[in-house]
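In: got a predicted model here, sequence first, then my questions.
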Amino acid sequence: MPEDQPFDTAYYEALANKWLEGTITPRERELLDQWYQQGQDEQVDIPASFVAGEAAHDERIRAGIRKKIAAMKVTRKARFPRRWQAAAAILILVSAGAYLLFVNPSPSLPIVKNDTLSISPGSSKAVLTLGNGFTITLDSTGRQVIQQGHTRVQQTGGRLTYAATGTETAVSLNTLHTPRGGQFQLTLPDGTRAWLNAASSITFPTAFTGKNRSVTVTGEVYFEVAQNAAQPFFVHAGAVDITVLGTRFNVMAYTEETAIRATLLQGSIRVGKLDNTLLLKPGEQAGLPENSERFTVSHPNLEQVIAWKDGIFRFKDENIVNIMQQLARWYDIEPVFKGNMAGKDFSGTISRGSAIQEVLHMLALTEDIHFKIEGRKVIVSAP
């Protein structure tokens, strides 16, 4: 885009959305990159150079984008639509994430930050509890090998891999638990892969030696199950039992949520509670409301369901209470609500690597919601 051409927010937001959906053409991606590179002191190849979790590099890119927007003398519109897909916000995608950056934000945004406490986004961290009760703290920098009988456990950064090295006779149960503000990846002894969201856990054997493969989860876990028709895979999530042959699906079983939900992306799963069972097709979500014996079936946006696994918050007409629950688990904050939150719904996409202040600024620009940060409490007020 030539330097004297007016800044077209809608055009570049559309390009960014196409990049996120995987439908952007090589020429469109070139235009998006060229726009970003214009006027930059440091030329950055966005898809190759950005490394998730490197906060300094992350901030340098965002600072460069802000500098460029300011240099183009773009002004924020005085009025905002009801949601934060406003023309004042431009979606700039950096590698696997997306950032909502704001043009000339109002200096009087109703957010108060306690400078004595830094609230950082979550990262790869977990605690592994072995069968003998011994615990091992894991983080994104760890490199280690743990031997349990004939099972070799290797940690490589934010991933833990189990592999059988012989005929296993003594099998023990291990539990991998992520705290609030943590996530982790796990490869089970059969090759099944699991992604744990914040405040989640999975309990599993060091080897699958019986007729079945069985694990127990809390919180939210995404599975890619290794196929083995002779040894069915079972997931126990609260009151729900899930039977699997080979598939990709997401389980959400946080105790603070109103329902346990299993969402099928590929393959086939059967969900059940006592004698009530339901066979899901790809694209379907089974929900078991609290204190209910019957499942509901819906067809959610699958990208929205598993966005957390890909390092993204993706909201679609989501109420602020539900949004703050997600932010609370990832940023380890405590939301406090004041006023009526009914109808305070938002849509949009932002990287889970963004600072909490960025997310709150984004929401506050609608002028529907005010925020105040006090320590780890975030007070959410409706005018």
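Out: Thanks, I have the structure now. Numbering: from 1, shown residues only.
In: from here on, just use CA atoms for contacts and neighbour counts.
Out: Will do.
In: just want the most central residue of the protein.
Out: Trp308 (1.7 Å; CA atoms, centre = their mean).
In: please list all residues in contact with that residue.
Out: By CA atoms under 8 Å, 6 or more residues apart in numbering, the residues touching Trp308 are 197, 314, 352.
In: and Val297, by the same measure?
Out: Val297 sits next to 284-287 when contact means CA under 8 Å, 6+ apart.
In: any idea which of these is closest to Phe184?
Out: Closest approach between these and Phe184, by CA to CA: Gln285, at 23.6 Å.
In: hmm, that closest one is touching Leu264, no?
Out: Yes - Gln285 is within contact range of Leu264, at 6.3 Å (criterion: CA atoms under 8 Å).
In: circling back: please indicate which of the contacts of Val297 are buried?
Out: Buried residues within these, counting neighbours by 16 or more other CA atoms under 10 Å: 284-287.
In: could you dump the residues you listed to CSV with secondary structure and distance to Ile333?
Out: Below are the buried ones among the contacts of Val297 laid out as CSV (DSSP: H, G, I helix; E, B strand; the rest coil; distance: CA to CA, whole Å):
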residue, secondary structure, distance to Ile333
Glu284, coil, 32
Gln285, strand, 29
Ala286, strand, 29
Gly287, strand, 27
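In: second structure follows, compare the two:
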Amino acid sequence: MKDKNIQEVFNRYQQGTASDDDLALLESWYAQHQNNDPYHIADVERTNSVDRVWLKIQQDIKKPKMSRLWVRISVAASLLVGFSICLLLYFRSNNFISDNQAMVKRISPGTNRAILTLANGKQVILANNQKQQIPAQANTQIQSSASGHLIYTVSGSEHINDSLNTMTTPRGGQYHLTLSDGTNIWLNAASSITYPVNFKGKERIVQVVGEAYFEVAHNPSMPFLVSTHGQTITVLGTHFDVNAYADEPTVHTVLLEGKVQVSTGKSVVNILPGQQSVLSGSNLKVSDADTEDAIAWKNGMFSFTGENLESVMRKVSRWYAVDIEFENPEVKNIPLTGVISHFSDVSDVLHMLEMTKQVKFRVVNRKIIVSDKK
């Protein structure tokens, strides 16, 4: 396959629109070029520790978490009063029964990859294990490390903020970004962030679609503003996560350190560590937050406490680049609590969810079909 053609197919793969024929071509191409692969299409780093699934079923899901490596699954209807069991289970992909075993094995976890759109419109593919130097812009050096980290470093004395860059992650991709002011940002799957190459003026403003975790460099004279769907977050220096996916019913801003202000056209609220703002339509409220769940994705885990199945499956869809179909809409509201490695095979994740005894799954092509146990 010519380089131009593989680039076009790979772009469709990154955007989650690749057809079955595209995937077959990519697999064939990768098999021939895996020792000299500039795109790292099928490269997924894993160790024995992240391949294992630890499962714990316990009576009271509100007990303190002994270890986040232990998976806690509980649905009220499936628990027996006065009964607590700890189980160590190891699930391999071939233990999960599917209508299409070959496809299940081909659905790999996400990895570090993104597309960088420069100020001139040129796009650069950022992939895992690929170190590259990107042409400087606006007195700023840009380098992508092999660990999936894009770093901006101001090289000139004059700051010019007219140049905007955009980082976009596909389904099944995430990336770490360090802005020119030293702010660190982790971008989750199916997300994008637009930002100045360097900052000048009274404010530092970025725009986010999807989910990102921020560790903002402290600069009292230049507040940091994050613009998302329907709201603006203002900070001086803090750690927080914003979840603003278009397919989520609410926008969540969870604060871990510092203090932030969240504003909409009608409301303004201040958030303290351990709290979150929740924007639903035009209604903005503050409540307590599970900070570990909020940033689990950044730490390489799926984590959910009392989260409904539909919400969990949206996370699965983004990370494994698959579509989800519910045969029975009633199962969408089943509450789940659990933790599992972000780098587990999709079969491990589905098998874990089936332990609730309330749902079952089958995989057809790149679609996961959810049905009840009846």
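Out: Cool, the structure landed. Because the structure is a prediction, the values reported are computed rather than measured.
In: before we move on, the earlier item: reformat the buried ones among the contacts of Val297 of structure 1 as CSV; add distance to Asn250 of structure 1.
Out: Below are those laid out as CSV (distance: CA to CA, whole Å):
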residue, distance to Asn250 of structure 1
Glu284, 11
Gln285, 9
Ala286, 11
Gly287, 12
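In: which single one of those is nearest to Asp58 of structure 1?
Out: Minimum distance to Asp58 of structure 1 across these is 34.6 Å, recorded for Gln285 (CA to CA).
In: what does the closest one align to in structure 2?
Out: Aligned by TM-score structural alignment, Gln285 of structure 1 pairs with Gln276 of structure 2.
In: tell me the spacing between the alignment partner in structure 2 of the residue nearest to the centre of structure 1 and Gly110 of structure 2.
Out: Residue pairing (TM-score structural alignment): Trp308 of structure 1 is matched to Trp297 of structure 2. According to CA to CA, to the nearest Å, Trp297 of structure 2 and Gly110 of structure 2 sit 11 Å apart.
In: check contacts around the match of Gln285 of structure 1.
Out: Gln276 of structure 2 neighbours (CA under 8 Å, 6+ apart): 252-255, 286-289.
In: any idea how far it is from Ile85 of structure 2?
Out: 33 Å.
In: same question for Gly110 of structure 2.
Out: 32 Å.
In: quick one, which of those two is more surrounded?
Out: A direct count of neighbours by other CA atoms under 10 Å for Gly110 of structure 2 and Ile85 places Gly110 higher, at 24 against 9.
In: counterpart of the more buried one in structure 1?
Out: Counting by TM-score structural alignment, the partner of Gly110 of structure 2 is Gly122.
In: list the residues that contact the spatially closest residue to its match that is not a sequence neighbour.
Out: What sits nearest to Gly122 of structure 1 in space, not counting adjacent residues and going by CA to CA, 6 or more residues apart in numbering, is Gly181, at 4.0 Å. The neighbours of Gly181 of structure 1, taking CA under 8 Å, 6+ apart as the test, are 121-123, 198-199, 329-332.
In: at 7 Å what do you get?
Out: Contacts for Gly181 of structure 1 (CA atoms under 7 Å, 6 or more residues apart in numbering) come out as 121-123, 198, 329-332.
In: most surrounded residue in these?
Out: Counting neighbours by other CA under 10 Å, Ala198 leads the contacts of Gly181 of structure 1 with 29 neighbours.
In: isn't Thr250 of structure 2 right up against Val278?
Out: Yes - at 6.4 Å, Thr250 of structure 2 and Val278 qualify as touching, with contact defined as CA atoms under 7 Å.
In: what are the ranges of the strands in the stretch 1-150 of structure 2?
Out: Taking DSSP state E, counting those that start in this stretch, the strands of the stretch 1-150 of structure 2 run over residues 54-57, 71-72, 85-88, 111-117, 123-127, 132-137, 140-145, 149-154.
In: in structure 1, what range does the last one match?
Out: This means strand 149-154 of structure 2. Here strand 149-154 of structure 2 aligns to structure 1 at residues 159-164, judged by TM-score structural alignment.
In: what's the answer for the fifth one, then?
Out: Aligned using TM-score structural alignment, strand 123-127 of structure 2 spans residues 135-139 in structure 1.
In: mean deviation, the matching stretch versus structure 2?
Out: Its matched residues in structure 2 lie on average 0.3 Å from stretch 135-139 of structure 1 after superposition (mean CA distance after the TM-score superposition for structure 1).
In: give me the contacts around that stretch.
Out: 124-129, 157-158.
In: most neighbours of all these, which one?
Out: Among those, Ala126 has the most neighbours (other CA under 10 Å), with 28 neighbours.
In: which bit of structure 1 covers the longest strand seen in structure 2?
Out: Assignment by DSSP state E gives strand 204-215 as the longest strand of structure 2. Using TM-score structural alignment, strand 204-215 of structure 2 corresponds to residues 213-224 of structure 1.
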